[in-house]
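> Okay, here's the prediction I keep looking at, along with the sequence it came from:
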Amino acid sequence: MLIFLGFDGVMHPASGDRVLFAHRDAFEALLREHAHVEVVITSSWREVFDLDTLREDNFSRDIQSRIVDVTPLIPGAMRWQEIQSYLDETRYAGPYVVVDDDASEFPQGWAPLLLCEPAVGLDAAKRDALAARLAN
């Protein structure tokens, strides 16, 4: 299973007085409970940092190998289109969930999306919802 992961508004609040990656420990604990899950980064941070930097600077050593890729940067495309391009290019046909905070980047009611509140990020309720999806 894949998680397509945003950073701002998911791993930490999108703006304001925030601690970067405030939800990292809880997110990683969830990954440790679900060994079959790998992560593809969709965050705009991929426009500035390469995969190795994103992996090594932001995730614990035991989780780094499960951060497997980033979605392609497609000028003018919405995030869901970049995810679809990734799925097409890699021929991945398994289950996936998208964790993001920007509803405008996705079709309304898009089933794979787990939408976080930008001011909060991946709080306990959203982690529970994610855990339920990963268990299925």
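Arrived safely.
> okay, CA-based contacts and neighbour counts for the rest of this
Will do.
> OK, contacts around Ile64?
To be clear, residue 64 is Gln; Ile isn't right here. Residues in contact with Gln64, defined by CA atoms under 8 Å, 6 or more residues apart in numbering, are 55-56.
> How about the one 4 residues further on?
Contact partners of Val68, counting by CA under 8 Å, 6+ apart, are 38-40.
> mind running it again at 10 Å?
2, 38-41, 51-52, 55 (CA atoms under 10 Å, 6 or more residues apart in numbering).
> That one and Asp57, how far apart?
Using CA to CA, to the nearest Å, we find Val68 at a distance of 14 Å from Asp57.
> Second structure for comparison follows:
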Amino acid sequence: KQCSYGCLHFGDCARACPFDAIYMSEEGLPVVIEDKCTACGKCVEACPKNLFELHPVSQGMIVFCRSKDRGPVSRKACKNACIACGICSRACPEAIVIENNLAKITNYKKIDPDKIPEIEKCPTDSIGRLKKEDEG
């Protein structure tokens, strides 16, 4: 079963990018090449499911999942679905909440860098750093 909130794997985003900053992975998911991305927004406009959002890398963390389905339902469709377990929101309640069965970062400036390892204990990896090389 495919996630109703997930990528359709059409590659519209990659074709729309005038800078060749997006390619489709072997799993059929878009991968952004940060060094090539100019944040022009063409991918945002092209995505038929409105899955793309522009985020400054300085923001640090992102919730990768978009599913608002309850945990068991979303997990059947995707191994990386947010299951609303609350690990991230308990680690940093001033910045992360669970809303509509999905983790939501409400204030990026209030993410305590010391809490990032706790936040990253997400059992499905549905929340994490924007850039893996930022890992300490």
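The structure has been received and is ready for your questions. Remember, predicted model here, so these are calculated numbers, not experimental data.
> Tell me how they score on TM after superposing.
TM-score of the superposed chains, computed with TM-score structural alignment, normalised by the length of the first structure, equals 0.25; 71 aligned residues with a CA RMSD of 5.7 Å.
> buried sites along the helix or strand hosting Ile116 of the second structure?
Under the criterion of DSSP states H and E, Ile116 of the second structure resides in helix 116-119. Across helix 116-119 of the second structure, burial judged by 16 or more other CA atoms under 10 Å covers 116, 119.
> Closest one of the contacts of Val68 of the first structure to Ala129 of the first structure?
Ranked by distance to Ala129 of the first structure (CA to CA), these are led by Leu2 at 15.2 Å.
> roughly how far apart are the closest one and Tyr86 of the first structure?
Applying CA to CA to Leu2 of the first structure and Tyr86 of the first structure gives a distance of 11 Å.
> One more: Asp57 of the first structure?
Distance from Asp57 of the first structure to Tyr86 of the first structure, by CA to CA: 23 Å.
> When those two are compared, which one has more neighbours?
Tyr86 (18 against 11; other CA atoms under 10 Å).
> any idea which element that one lies in?
Per DSSP H and E: helix 79-90 holds Tyr86 of the first structure.
> so what secondary structure elements neighbour that helix?
On a contact count with 3 or more CA pairs under 10 Å, 6 or more residues apart in numbering; DSSP states H and E, helix 79-90 of the first structure meets strand 38-41, strand 67-70, strand 96-100.
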